[in-house]
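Asker: Build me a model:
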Amino acid sequence: MAEPKPVTWLMLVYRVPSEPTRLRAAVWRRLKNLGAVYLQNSVAAAPRTPQSERMLRALRNEIVESMSGQAFLASTSSVVGESDLVALYNAARDDEYEEILDKCADFHEGVAKEVRARHYTYGELEENEEDLTKLKGWYAKVKARDVLGAARGKEVVKALDDCAKTLEDFAAAVYEAEDSAVS
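Answerer: Coordinates of the predicted model:
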């Protein structure tokens, strides 16, 4: 079995003023969007990629220049307890994938509700297409952060394929209802 590829980590250690709280919330949101995980308060880590380095450098600069805070960005390829850090990072991605899986289940239930109510309209079809497009976009964002290959990613691919099949079946029913109404 091959050894796991070593990961270079970027670690942001920062301090922002406690007031206004929107500053801390802004930093938290940016780190969450990047997919970074917190090791403790005000210490976040992410695998080093060109995108993560760009975003963390920009955030560090913003904390120092615009938020009157302090921030240090370190890069390391040697982390004692790295397997725990990898597990923490992958668990965060799996949590995001779980949310998508839950929304896929909601998608199926929503379409089933329309079928039970016999709402075979183009409006419903368009709404369901938009919902599936949003799910796929959400998955793409999480997948982009999933640079270490979290386990649940493949489940989401299958779930999205199942959603697409459900949408195809619903579209066929809408077209059939339209054809019946015209005849």
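
Asker: From now on I want contacts and neighbour counts done on CA atoms only, so please keep to that.
Answerer: Fine.

Asker: Mind naming the longest helix for the chain?
Answerer: Longest helix of the chain, by residue count under DSSP state H: helix 82-116.

Asker: Just list what that one packs against, helices and strands only.
Answerer: Judged by 3 or more CA pairs under 8 Å, 6 or more residues apart in numbering; DSSP states H and E, helix 82-116 is in contact with strand 37-40, helix 122-145, helix 153-182.

Asker: And this one, please, so the two structures can be compared:
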Amino acid sequence: MTDDAAQQPTWLVLIYRIPSEPTRLRSTAWRRLKALGAVYLQNSVGALPKSAAAERALRKLRHDILQMGGSAVLLDGAAIAGDDIVLATFQRARAEEYAEIVDRCEGFLAEVHKEYEKSHFTYAELEENEVDHKKLVDWFARIVERDRFGADGRSEAEAALAKCEEALEQYAARVYQEEPEGH
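Answerer: The predicted structure follows:
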């Protein structure tokens, strides 16, 4: 085994077939694979880097596909050829997720800016913004958790989240200043 072979990631590959009707069954499997961070190598063939958590999740999904009346095989191994394609696809998916975090952060900052324009400095608005910020932070944490190979875009997403945190803190300070005590 060469050093390059020792460095190659191992993958879990789920190959499945689900009856075409009802279509919600197919979309359920697709959504669950996407939520795990899996990439599609082709129709009904999803791959994830091997980990105990990924294996548990894919075993459960396989079980659920069988319950839907479909068939599924879960494979474990390294690519003999084409590993660079699988890895590049996985990296691109993570980079796209980081870019989406940046986009959503821009939307968050625009919403906070609107609160200033409308002079909406209430605890209710603050709570809503805190909930939105927490969703962004939690989503980022899920992406980082599955970013096993250091995809591009992480530092930009971290910087965007830091701007959101700062904007939220400034907005909170303004709410505390504007909102009378006891309300």
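
Asker: hmm, back to that, what's the mean distance for the longest helix of structure 1 versus structure 2?
Answerer: Its aligned residues in structure 2 lie a mean 1.0 Å from helix 82-116 of structure 1 after superposition (mean CA distance after the TM-score superposition for structure 1).

Asker: do stretch 162-173 of structure 1 as well
Answerer: Here the mean offset of stretch 162-173 of structure 1 against structure 2 after fitting is 1.0 Å, by mean CA distance after the TM-score superposition for structure 1.

Asker: how big is the angle separating the longest helix of structure 1 from helix 153-182?
Answerer: 10 degrees (axes from the mean of the first three to the mean of the last three CA atoms, to 10 degrees).

Asker: still on that earlier bit, the helices and strands packed on helix 82-116 of structure 1 into TSV, with extra columns for mean neighbour count and distance to Arg60 of structure 1?
Answerer: Shown next, in TSV, are these (neighbours: other CA atoms under 10 Å; distance: least, CA to CA, whole Å):
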stretch	mean neighbour count	distance to Arg60 of structure 1
strand 37-40	16	15
helix 122-145	16	19
helix 153-182	16	30
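
Asker: List the residues that contact the spatially most central residue of structure 2.
Answerer: Nearest to the geometric centre of structure 2 sits Ile143, at 4.4 Å (CA atoms, centre = their mean). Applying CA atoms under 8 Å, 6 or more residues apart in numbering to Ile143 of structure 2 gives the contacts Gly37, Arg94, Glu97, Tyr98.

Asker: Generate a PyMOL selection restricted to the buried subset of those residues.
Answerer: Those of the contacts of Ile143 of structure 2 that count as buried under 16 or more other CA atoms under 10 Å are selected in PyMOL with:
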select buried, resi 37+94+97+98
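
Asker: Tell me the one of the contacts of Ile143 of structure 2 nearest Phe121 of structure 2?
Answerer: Tyr98 (30.3 Å; CA to CA).

Asker: Is it correct that Lys5 of structure 1 falls within a helix?
Answerer: No. Read with DSSP: H, G, I helix; E, B strand; the rest coil, Lys5 of structure 1 is coil and lies in no helix.

Asker: Tell me which residue of structure 2 lines up with it.
Answerer: Aligned counterpart of Lys5 of structure 1 in structure 2: Gln7 (TM-score structural alignment).

Asker: what number of residues lie near Ala6 of structure 2?
Answerer: 10 (other CA atoms under 10 Å).
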